[in-house]
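Visitor: sequence first, predicted model second:
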Amino acid sequence: MTDSTTAPPRTSRREVVQAMSGLMMGMFMSILASTIVSNALPRIIADLNGSQSVYTWVVTTELLAMTATVPLWGKLADLYSRKLLIQLSLGLFVVGSLIAGFSPNVEVLIASRVVQGLGAGGMTALATIVMAAMIPPRELGRYSGIFGAVFGVGTVAGPLIGGLLVDTEWLGWRWCFFIGVPFTLAAIYLLQRTLHLPVVRREVKIDYLGAALIVAGVSTLLVWTSLAGNEFAWASAWSAVLVAAGVVLLALAVWVESRAAEPVVPLSIFANRTAALATVASALVGVAMFGGTVFLSQYFQIGMGKTPTQAGLMSLPLIFGLLVSSTVAGQLITKWGRWKAFLIAGGVVMVVGMLLLSTIDAGTTVFVVSVHMAVLGVGVGMLMQNLVLAAQNDVPARDLGTTTSTLTFFRSLGGAIGVSVLGAVLANRVTSLMAEKFGPVAAGGGEVPDLAALPEPVRAVVQDIYATATAELFLIGAPIAAVALIAVLFIKEKPLKTQSGDERLAAEMAGH
């Protein structure tokens, strides 16, 4: 524990790099967990005798738990030991992974994904918070870029590793969950040895009612976007009930938070122009990022007739673009101390990438699609972590945790809602095009077609239908990306601070 008025010693470059090794390993495993099941799910659901709705829930439950609990982890980080919290989140992740690996049925598997999601939510929020505590904003760009690269590699490695494990006879799908356990335990050990953060004790109370209302409201809306278009129509009584319930719960959360002494998400954050605009842009970047990766994979497999493993490899240009741009932009921001130009450039490039991808069809070559994806990746890479950097630089140190987790929360929320809504648009467009080409009987089932079982002329038409529908999604996504760019344009550039988060906090507390 440090005295509240004494500035903690500056963390050395060597200590930062050592701590980063544990943080990055933990972050990589939490990202891997959410992507590794994508190619393995058909086998998992078949082995456990699950239905199509269970298929959706295995993915959705982890996303729900992760997204809904991010703000709470952020608040806890402002109050308690960040080192202990990050180890706790990794511990939850290990427990969830073990339960998932030994699952005897789909019910246990879904419960395990909730536990995994709680751990992943903590890791997602806390990794960036811990970085901000150790590293001044002026130096943070360099490390944020590396984190962006880890995020990208984890996203693309997951489906490839999952496919490989499922196809390896002596391993099987259960190793999709077991594989992360030793690495996560190693991350906990590394953090115990290398992460040295002061604990500043503050006598405060957590607003548990506000936290419960936020989690309940967000979960209700995410359940709606996950089920609408599949289990019931978007314009239906179920939709009305779930939306109304979600909105009422979130309105109550705002009312409770506005009166709480220690709110989970301080409304004062949104009074800060930089934080408010960065939050809006983060949510919209989430739509572009998740929408791009989810639906391009289906386009490769159905629109272009590729195998799941080939589809995983074809995602590499997008990830490579994200990896290079986030790393290079981070290094240049640290070198020059200027960040807004990179946000604007990222916004422009992201819009261009969406527009380019809206031109694809079944005959587009792999090379052309790869170039378009790389452009989108470059745009997202320049925006994603640097929006967090801009907000962290402009808020009081006492709000670093809640601000960081709020941005992460809205990015995940944007991604979840974006995938659900764009998925429904894709399904409706495919159904209408199928009816147009083959008549209403062919479109009635709504199942994803097995290309190998279709005669050649029919296969060509089906591929064209999926390619057309996917291209239209990117045409819808382009104006969404343009709104993110407009939000970025209104963010005012401020010099990057040269004190770490902990140094700033000590100075703030000394001033009181």
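Guide: Nice, thanks for sending it over.
Visitor: could you use CA atoms for every contact and neighbour count after this?
Guide: Will do.
Visitor: what is the neighbour count of residue 411?
Guide: Neighbours of residue 411 under the rule other CA atoms under 10 Å: 24.
Visitor: got the contact list for the residue lying closest to residue 376 once chain neighbours are set aside?
Guide: What sits nearest to residue 376 in space, not counting adjacent residues and going by CA to CA, 6 or more residues apart in numbering, is residue 353, at 4.2 Å. By CA atoms under 8 Å, 6 or more residues apart in numbering, the contact set of residue 353 is 372, 373, 374, 375, 376, 377, 379.
Visitor: where does residue 353 sit, in terms of helix or strand?
Guide: When elements are assigned from DSSP states H and E, residue 353 belongs to helix 340-357.
Visitor: buried stuff in that helix?
Guide: Neighbour counts over helix 340-357 (16 or more other CA atoms under 10 Å) mark 340, 342-357 as buried.
Visitor: same question, stretch 54-64
Guide: For stretch 54-64, burial by neighbour count (16+ other CA under 10 Å) applies to 54, 55, 57, 58, 59, 60, 61, 62, 63, 64.
Visitor: doesn't residue 359 lie inside a helix?
Guide: No - counting by DSSP: H, G, I helix; E, B strand; the rest coil, residue 359 is not part of a helix but coil.
Visitor: touching, it and residue 469? I think so.
Guide: No - with contact defined as CA atoms under 8 Å, residue 359 does not reach residue 469; the gap is 10.9 Å.
Visitor: pick out whichever of the two has more residues nearby.
Guide: A count of neighbours by other CA under 10 Å puts residue 469 above the other of residue 359 and residue 469, at 23 against 17.
Visitor: now do the buried residues in whichever strand or helix holds the more buried one.
Guide: Using DSSP H and E, residue 469 maps to helix 456-489. For helix 456-489, the neighbour count (16+ other CA under 10 Å) marks 459-475, 477-478, 480-485, 487-489 as buried.
Visitor: can you check stretch 442-457 too?
Guide: So, applying 16+ other CA under 10 Å, buried residues of stretch 442-457: 443, 451.
Visitor: just the terminal-to-terminal distance for that stretch.
Guide: Distance between the two ends of stretch 442-457: 15 Å, counting by CA to CA, to the nearest Å.
Visitor: show me the helices in the stretch 101-250 of the chain, by range?
Guide: For the stretch 101-250 of the chain, applying DSSP state H, counting those that start in this stretch gives helices covering 106-134, 137-167, 175-178, 180-194, 208-227, 237-259.
Visitor: likewise for the stretch 301-450 of the chain?
Guide: 308-314, 316-336, 340-357, 366-394, 400-438, 440-443.
Visitor: want to try TSV for those, with distance to residue 39 as columns?
Guide: Below are these laid out as TSV (distance: least, CA to CA, whole Å):
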stretch	distance to residue 39
helix 308-314	7
helix 316-336	16
helix 340-357	23
helix 366-394	20
helix 400-438	17
helix 440-443	25
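Visitor: these: which one's closest to residue 119?
Guide: Closest approach to residue 119 among the helices of the stretch 301-450 of the chain is made by helix 400-438 (14.1 Å; CA to CA).
Visitor: and the comparison structure, right after this:
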Amino acid sequence: MTTETAKPAAAAKPAGEGTEERRPRSVRVVLLALMIAMLLAMLDNMIIGTAMPTIVGELGGLEHLSWVVTAYTLATAASTPIWGKLGDMYGRKGVFLTAIVIFLIGSALSGMAQDMGQLIGFRTVQGLGAGGLMVGVMAIIGDLIPPRERGRYQGMMAGVMALAMIGGPLVGGTITDHWGWRWSFYINLPLGAVALAMVTAVLHLPKKERDRSTRIDFLGAALLTVGITAIVLVTTWGGTEYAWGSATVIGLSVAGVAALAAFLWAETRASDPVVPLHIFRSRNFTLMSVIGFLTGFVMFGAVLFLPLFQQSVQGASATNSGLLLLPMLLAMMVVSLVSGRITTNSGKYKIFPIIGTALMVIGLFLLAQMDTGTSRLTSGVYMAVLGAGMGFLMQITMLVAQNSVEMKDMGVASSATTLFRTLGSSFGVAIMGALFTSRVQDEMAAHGGSELTRQSAQLDAASLAKLPAALREAYQDAVASGTHSAFLVGAAVAVTGFVLAFLVKEVALRGAGPEPKAAPEDARKTVETV
């Protein structure tokens, strides 16, 4: 079986000399390029969110505002499994470079948009590339680094995620204020060019010969795209643009279920399916996909409501909203790094999903107890507990999923796991958001302030400051009540993950782990195969 490899960055030394030093250095150079690409995909929406008021002020089209984000999200989610399959069929490097180029083209065009319609269209192009970036990074890492060794690099990936969530709003605000909103897109170009150059120069992969008898599963790809699109639109529009019981939401739900059912039928008959269903025969892969879905559900719900609570109830500034999540993100990064090291040294991992889901349940339950009297220190401790739980899960779910499939299915396994987490985030935001909105509006109606929250349950700082003291206090109580309901639901969802974690089977991770110093002949093989 051919394994894609990264050549050592330095000139080869005689076998047996400096083998251990050369190998990590070459991998780290490749990982640096991959992390830049991953940062591009994760940072984009964080930056654009801050710039949106300015964009609307210049381009108009306020009624289409949500589509600037929705178009990107849809394109990313729908293209994710297709990028993974293309990488399996044609080789990682070429497909990954193509995704970077498409993302950069979409970024440049978005920066040049002259009206809201153009911006939405160009954001779709950008989203298509972003889908390939995330999957490409995960699949290449899966090919280059054996699961047993991958834990030592987990901290890098968790760090990139924390950097995107904390730095995104800050960078977006600074760029918009000083350079203009168009540079919120143009900033991707130099970063993307660096990633493109580094991947081209450093990542040397053998050309993959495709079996000419196989055909691209166009029917499966089309049905999956329709199904994912319908599901994301339901979770995005339900309770906001349209009522949950509206014909539009019900119609999309039926269409999504029908498309996915047809997709499953088509995949059983395709000669080379876009998502081979046999990967779900692995108990660990299926469990990690579901736990990844639940982690996405909880994480993005927390990212949505924690800043809202701290701004509305605790009086924090919206400008530094990313910094409000620092306790959660730092805990997540540190725990991910430590658990990764332990996995590398011991080869054991089953305990981590159990501990992670347990901490998520505890953290969410604690967050559900917050009220108008909760201090920032106390809420920070609660967030750290939740972050620690997610730290045990964020990378381990991908690691175990990739370890559960053959190397030839690494791309589709990575894309399927990523897709489940993405869909989980969509459902989490939708369901927790619906509960929050309903609770806030009910509480405000009881205090005679229903008109204030009839259009939106979230009031900005300016609107909140203008309210009479009695109504302001009522709104703060309502927000505390709404977050209580949302986090309790999140805790209930996390309990499901806790139960499933006990079903994970401890299967030996591929890769040798810590070894004694290699003999000259063994060292030569190590360098050649990474």
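Guide: Now that the structure is in, tell me what you want to look at. Bear in mind that the values here come from a model prediction, so they are computed numbers and not experimental data.
Visitor: overall similarity of the pair, as a TM-score.
Guide: Scored against TM-score structural alignment, normalised by the length of structure 1, the superposed chains reach a TM-score of 0.93; 494 aligned residues with a CA RMSD of 1.9 Å.
Visitor: ok so, going back, relative to structure 2, what is the average displacement of the helix holding residue 469 of structure 1?
Guide: Aligned to structure 2 and superposed, helix 456-489 of structure 1 gives a mean residue distance of 1.4 Å (mean CA distance after the TM-score superposition for structure 1).
Visitor: skip ahead from that helix and say which helix or strand is next.
Guide: On the C-terminal side of helix 456-489 of structure 1, the nearest following helix or strand under DSSP H and E is helix 501-510.
Visitor: that following helix to helix 366-394, inter-axis angle?
Guide: Per axes from the mean of the first three to the mean of the last three CA atoms, to 10 degrees, the angle that helix 501-510 of structure 1 makes with helix 366-394 is 20 degrees.
Visitor: so which elements touch helix 501-510 of structure 1?
Guide: helix 106-134 (3 or more CA pairs under 8 Å, 6 or more residues apart in numbering; DSSP states H and E).
Visitor: who are the packing partners of the helix it packs on?
Guide: Checking 3+ CA pairs under 8 Å, 6+ apart, helix 106-134 of structure 1 ends up next to helix 13-35, helix 52-79, helix 82-101, helix 400-438, helix 501-510.
Visitor: ok, which of those comes nearest residue 394 of structure 1?
Guide: Nearest to residue 394 of structure 1 among these is helix 400-438 (9.4 Å), distances taken as CA to CA.
Visitor: about what we covered before: how about the residue nearest to residue 376 of structure 1, what's its partner in structure 2?
Guide: Here residue 353 of structure 1 is matched to residue 363 in structure 2, going by TM-score structural alignment.
Visitor: repeat for residue 238 of structure 1
Guide: Checking TM-score structural alignment: residue 238 of structure 1 goes with residue 248.
Visitor: next, count neighbours for the counterpart of residue 328 of structure 2 in structure 1.
Guide: Mapped onto structure 1 by TM-score structural alignment, residue 328 of structure 2 lines up with residue 318. Using other CA under 10 Å, residue 318 of structure 1 has 27 neighbouring residues.
Visitor: how much space between residue 318 of structure 1 and residue 480 of structure 1?
Guide: Residue 318 of structure 1 sits 19 Å away from residue 480 of structure 1, going by CA to CA.
Visitor: what lines up against residue 346 of structure 2 once you look at structure 1?
Guide: In structure 1, residue 346 of structure 2 lands on residue 336 (TM-score structural alignment).
Visitor: related to what we said a few turns ago, residue 4 of structure 1: which of the helices of the stretch 301-450 of structure 1 is closest?
Guide: helix 400-438 (16.6 Å).
Visitor: about what we covered before: out of the buried residues of stretch 54-64 of structure 1, which is nearest to residue 175 of structure 1?
Guide: Taking CA to CA as the measure, residue 58 is the one of the buried residues of stretch 54-64 of structure 1 closest to residue 175 of structure 1, at 16.0 Å.
Visitor: doesn't residue 111 make contact with the closest one?
Guide: No - Residue 58 of structure 1 lies out of contact with residue 111 (CA under 8 Å); the separation is 9.0 Å.
Visitor: in CSV, list the helices and strands packed on helix 106-134 of structure 1 along with distance to residue 296 of structure 1.
Guide: Below are these laid out as CSV (distance: least, CA to CA, whole Å):
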stretch, distance to residue 296 of structure 1
helix 13-35, 14
helix 52-79, 17
helix 82-101, 27
helix 400-438, 12
helix 501-510, 39
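Visitor: measure stretch 202-214 of structure 2 end to end?
Guide: Stretch 202-214 of structure 2 end-to-end distance (CA to CA) = 31 Å.
Visitor: give me the mean distance between stretch 421-437 of structure 1 and structure 2.
Guide: Aligned to structure 2 and superposed, stretch 421-437 of structure 1 gives a mean residue distance of 1.5 Å (mean CA distance after the TM-score superposition for structure 1).
Visitor: who's the closest spatial neighbour of residue 89 of structure 1, skipping the chain neighbours?
Guide: residue 119 (4.2 Å).
Visitor: please apply the same query to residue 406 of structure 1.
Guide: Looking at residue 406 of structure 1 with CA to CA, 6+ apart, the closest residue is residue 71, at 5.8 Å.
Visitor: counterpart of that neighbour in structure 2?
Guide: Aligned by TM-score structural alignment, residue 71 of structure 1 pairs with residue 81 of structure 2.
Visitor: is that match in contact with residue 419, as I believe?
Guide: Yes - the pair residue 81 of structure 2 / residue 419 is scored as a contact, 7.2 Å apart, by CA under 8 Å.
Visitor: settle it for me: which of the two has more neighbours?
Guide: Using other CA under 10 Å, the more surrounded residue of residue 81 of structure 2 and residue 419 is residue 81, with 27 against 24.
Visitor: contacts only, for that one.
Guide: 274, 275, 412, 415, 416, 419.
Visitor: can you rerun that using 10 Å?
Guide: Contacts here follow CA atoms under 10 Å, 6 or more residues apart in numbering; on that basis residue 81 of structure 2 touches 131-132, 135, 221, 224-225, 274-275, 411-419.
Visitor: same question, residue 289 of structure 1
Guide: Applying CA under 10 Å, 6+ apart, we find residue 289 of structure 1 in contact with 283, 318, 322, 350, 376-377, 379-381, 384, 411, 414-415, 418-419.
Visitor: go again with 8 Å.
Guide: Counting by CA under 8 Å, 6+ apart, residue 289 of structure 1 makes contact with 380, 415.
Visitor: which SSE is it in?
Guide: Residue 289 of structure 1 belongs to helix 273-298, assigned by DSSP H and E.
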